[in-house]
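Chemist: Predicted model, plus sequence, below.
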Amino acid sequence: MMQTPTPAHAGPAILPLAGSSGSLLERLFKLQAHGTTTRTELIAGLTTFLTMAYIVFVNPAILGDAGMPKGSVFVATCLIAAFGTLVMGLLANYPIAMAPGMGLNAYFAYVVVLGMGLKW
């Protein structure tokens, strides 16, 4: 009887539980059913993080121009991005990262607050 070879890049199961079939990540996200591996998902997550990391610096700068405290906006941006991403991953089982929309923030800061003279 021939065994199916394991791909060379497939690493060991992560966080296996006693008496369980597969890793915690496999059971939670059904990686094999979606045709992916833990390694692929970790690389994708790191890539997404690096792509979106600028938001935690640019968002406070934009909203700071409207008079909002930059430190508070920084913390709020980090918290809401983490919360939104966790909800999408854990509840919806959908690999989408969430963060504040930069276009709407710029519109609010530069058109509504600075352009129209309204207070934030």
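Modeler: Yes, it's here.
Chemist: Going by C-alpha atoms from here, please, whenever you check contacts or count neighbours.
Modeler: Fine.
Chemist: isn't Phe74 right up against Ile62?
Modeler: No: applying C-alpha atoms under 8 Å, one finds Phe74 not in contact with Ile62, separated by 10.9 Å.
Chemist: Could you identify the longest helix within the chain?
Modeler: Of all segments of type helix in the chain, defined using DSSP state H, the longest is helix 70-86.
Chemist: And the helix or strand just after it, what's buried?
Modeler: The element immediately downstream of helix 70-86 (helix or strand, assigned by DSSP states H and E) is helix 102-106. Residues of helix 102-106 classed as buried by neighbour count (16 or more other C-alpha atoms under 10 Å): 105-106.
Chemist: which outside residues touch helix 102-106?
Modeler: Contacting residues not belonging to helix 102-106 are listed as 55, 59, 62-63 [C-alpha atoms under 8 Å, 6 or more residues apart in numbering].
Chemist: And here is the other one:
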Amino acid sequence: MLDILVQDREGLTGPVKNVPIQVPTEDKITVRDLIVTRVRAELSDGNHDVAVSAASRLDQRSAEQHAIRSFTENGLFVIVDDMQLTELDQLVDLHAESLVEFLRIIPLKGG
């Protein structure tokens, strides 16, 4: 496994939250798998060894689907090493020094 630090941000000026995740040491990972890995890390509070109960798995699957839908509807941007990723099946070459950013877009109130 490869340890990577993901920077989460809401909007362009929101505070940055650094979240450690582990990705497979394979050369490349799809954007979809990167999003799912990030969601799982958030749900397990960064402890990747926590066993997930059946009820939690349903919540996890729902959270994964929500994050993927947000990405496809431009509510979530994924940026790796200053390059915006645009396709779920796009392959990403990650290394220990990669800068991975998840930028959640906040809709404007009233329109």
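Modeler: Happy to help now that I have it. What you see is a predicted model, and the numbers here were worked out from it, not measured in a lab.
Chemist: what TM-score do we get after superposing?
Modeler: Structural agreement between the overlaid chains, expressed as a TM-score with TM-score structural alignment, normalised by the length of structure 2, amounts to 0.27; 47 aligned residues with a C-alpha RMSD of 4.2 Å.
Chemist: now for the longest helix of structure 1, which elements pack on it?
Modeler: helix 55-65 (3 or more C-alpha pairs under 8 Å, 6 or more residues apart in numbering; DSSP states H and E).
Chemist: Give me the helices and strands touching the helix it packs on, please.
Modeler: Helix 55-65 of structure 1 packs on helix 70-86, helix 102-106, going by 3+ C-alpha pairs under 8 Å, 6+ apart.
Chemist: Pick the most buried one from those helices.
Modeler: Mean neighbour count (mean count of other C-alpha atoms under 10 Å) peaks for helix 70-86 among the helices and strands packed on helix 55-65 of structure 1, with a mean of 16.
Chemist: Next, the angle from that helix to helix 55-65.
Modeler: Here helix 70-86 of structure 1 runs at an angle of 140 degrees relative to helix 55-65 (axes from the mean of the first three to the mean of the last three C-alpha atoms, to 10 degrees).
Chemist: And the contacts of helix 102-106 of structure 1, which is closest to Ala81 of structure 1?
Modeler: Ile55 (9.4 Å; C-alpha to C-alpha).
Chemist: ok, Phe102 of structure 2 - contacts?
Modeler: Taking C-alpha under 8 Å, 6+ apart as the definition of contact, the neighbours of Phe102 of structure 2 are 6-9, 76-79.
Chemist: Recalculate using a threshold of 7 Å.
Modeler: Taking C-alpha atoms under 7 Å, 6 or more residues apart in numbering as the definition of contact, the neighbours of Phe102 of structure 2 are 7-9, 76-79.
Chemist: Could you export those to CSV, including columns for secondary structure, neighbour count and distance to Gln65 of structure 2?
Modeler: CSV is the format used below for these (DSSP: H, G, I helix; E, B strand; the rest coil; neighbours: other C-alpha atoms under 10 Å; distance: C-alpha to C-alpha, whole Å):
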residue, secondary structure, neighbour count, distance to Gln65 of structure 2
Gln7, strand, 18, 20
Asp8, strand, 19, 18
Arg9, strand, 19, 20
Leu76, strand, 21, 13
Phe77, strand, 18, 15
Val78, strand, 22, 16
Ile79, strand, 18, 19
